[in-house]
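1. Have a look; sequence and predicted model below, questions after that.
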Amino acid sequence: MAMTLEQLRDKYPDAMVDTFGDSPELASELTTLIIAGKKVASCGSLRSWQEQERLPQPGGYSIILNREQQPVCVLRTTGLFLTRFDRVTPEMAMLEGEGDLSLDYWRQEHQRYFQRAGYFHTEMELIFETFQLVEVI
């Protein structure tokens, strides 16, 4: 039987609760990649991070929700660092596990993502997060 969000909060009392992407479809796609072990990193704009009340910390846990807002897995943040969109490397793009794993694909899709969010510039600052899968729910 799957654990409820309440049970997971009891098990990981300081865990953040989060989703990936900006649509139910993207959330589903990205969580599938995480569970398959293909996605071990993510990034967000520094601007969006500064608007959050609580931020991931190295060693901290996150309970990840799917498109139905149900918990699907728990992640542990292994690293955080600041970079710029135009300084993302092919290795970093590959860690995100999306598409054909190329830097070109990463740039195209992330530019679209940030444009949908209302802010994109090739020199925009990003927070790049690496994580490990702790538990699949």
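-> Cool, got the structure. Numbering: from 1, shown residues only.

2. Going by C-alpha atoms from here, please, whenever you check contacts or count neighbours.
-> Noted.

3. Show me what the longest strand anywhere in the chain is packed against.
-> Counting residues, the longest strand found in the chain (DSSP state E) is strand 71-84. Applying 3 or more Cα pairs under 8 Å, 6 or more residues apart in numbering; DSSP states H and E, we find strand 71-84 packed against strand 61-65, strand 125-136.

4. go with 10 Å
-> The contact analysis (3 or more Cα pairs under 10 Å, 6 or more residues apart in numbering; DSSP states H and E) places strand 71-84 against helix 5-11, strand 16-18, helix 24-35, strand 41-45, helix 46-50, strand 61-65, strand 125-136.

5. Which residues are in contact with the residue most central in space within the chain?
-> Centrality entry for the chain: nearest residue to the mean C-alpha point is residue 42, 4.1 Å, by Cα atoms, centre = their mean. Neighbouring residues of residue 42 by Cα atoms under 10 Å, 6 or more residues apart in numbering: 20-21, 30, 80, 92-93, 95-97, 126-131.

6. What is the nearest of the residues you listed to residue 68?
-> Set against residue 68, the nearest of these by Cα to Cα is residue 20 (12.3 Å).

7. Comparison target, given below:
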Amino acid sequence: MNTNTKSDIQKFWNRFLSSNPDYSTKTIPPHYYFCDNKKDADECADLVVKDIKKATATSRWWFNQHKECLPKVDDLAIVTDWIGNPKAIIETTKVEHVAFNKITAEFAEIEGEGDKSLEYWKKVHLAYYEREMESYNDEFDENMIIVCEHFRRIYSEV
């Protein structure tokens, strides 16, 4: 993790606020990276900056397991790369709870990863969900609920 992350995140947020005063009443949002490895996290951050990635798909299992609140419309977040460098600020625009086996090609395309196909989405997300559940001795189920969070990029510096 970048030792200057907290300071860098605060400076990034302050620069956003100086050019977006309508958000001045908001507190600094959480920051995180997508995925569970450097290559994918950095690639996803880049896709957000380029306004290609406009959604993410976290299992409801993960939210329950980590006692995290589910996302809701108007939530803000700072997307970072793997080491914690801030890359973009996103705002949640829509949240849907969908079984893995009911994810659509349209959602896979909006998520913007790989070739944007449903086949690619299912392959990489199945592997991801299996990895995240493995250490808890839980098993993936095709009916598992996925929290499909749509967002818009509201700020980046590139």
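-> Structure's in. What do you need? Treat the numbers as computed from the prediction; the structure is a model and nothing was measured.

8. quick check: the lengthiest helix in structure 1 aligns to which part of structure 2?
-> Using DSSP state H to define each element, structure 1 has its longest helix at helix 103-116. Using TM-score structural alignment, helix 103-116 of structure 1 lines up with residues 118-131 of structure 2.

9. Name the residues of the matching stretch that come out as buried.
-> 120-122, 125, 128-130 (16 or more other Cα atoms under 10 Å).

10. gap between residue 81 of structure 1 and residue 46 of structure 1?
-> 10 Å (Cα to Cα, to the nearest Å).

11. The longest strand of structure 1 corresponds to what range in structure 2?
-> Mapped onto structure 2 using TM-score structural alignment, strand 71-84 of structure 1 spans residues 86-99.

12. how far out from the middle of the chain is the matching stretch?
-> Its chain's average C-alpha position is 6 Å from that of stretch 86-99 of structure 2, according to Cα atoms, centre = their mean, to the nearest Å.

13. Report the mean distance between it and its aligned residues in structure 1.
-> By mean Cα distance after the TM-score superposition for structure 1, the fitted stretch 86-99 of structure 2 averages 0.6 Å away from its aligned residues in structure 1.

14. Return the set of buried residues in that stretch.
-> Of all the residues in stretch 86-99 of structure 2, those buried under the rule 16+ other Cα under 10 Å are 86-95, 97-99.

15. of those residues, closest to residue 19 of structure 2?
-> residue 89 (12.8 Å).

16. As CSV, the helices and strands packed on strand 71-84 of structure 1 with distance to residue 88 of structure 1 would be great.
-> Conversion of those to CSV gives the following (distance: least, Cα to Cα, whole Å):
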stretch, distance to residue 88 of structure 1
helix 5-11, 33
strand 16-18, 23
helix 24-35, 19
strand 41-45, 10
helix 46-50, 14
strand 61-65, 24
strand 125-136, 9
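
17. which one of those is the most hemmed in?
-> Greatest average neighbour count among those goes to strand 61-65 (a mean of 23), per mean count of other Cα atoms under 10 Å.

18. What is the distance between it and the centre of its chain?
-> For strand 61-65 of structure 1, the gap between its own C-alpha mean and the chain's C-alpha mean amounts to 10 Å (Cα atoms, centre = their mean).

19. got a list of contacts for it?
-> For strand 61-65 of structure 1, the external contacting residues (Cα under 10 Å, 6+ apart) are 5, 8-9, 12-20, 27-28, 31, 34, 56, 70-78, 131-137.

20. ok, now with 8 Å
-> With Cα atoms under 8 Å, 6 or more residues apart in numbering as the test, strand 61-65 of structure 1 has contacts from 8, 12, 14-20, 31, 56, 71-77.
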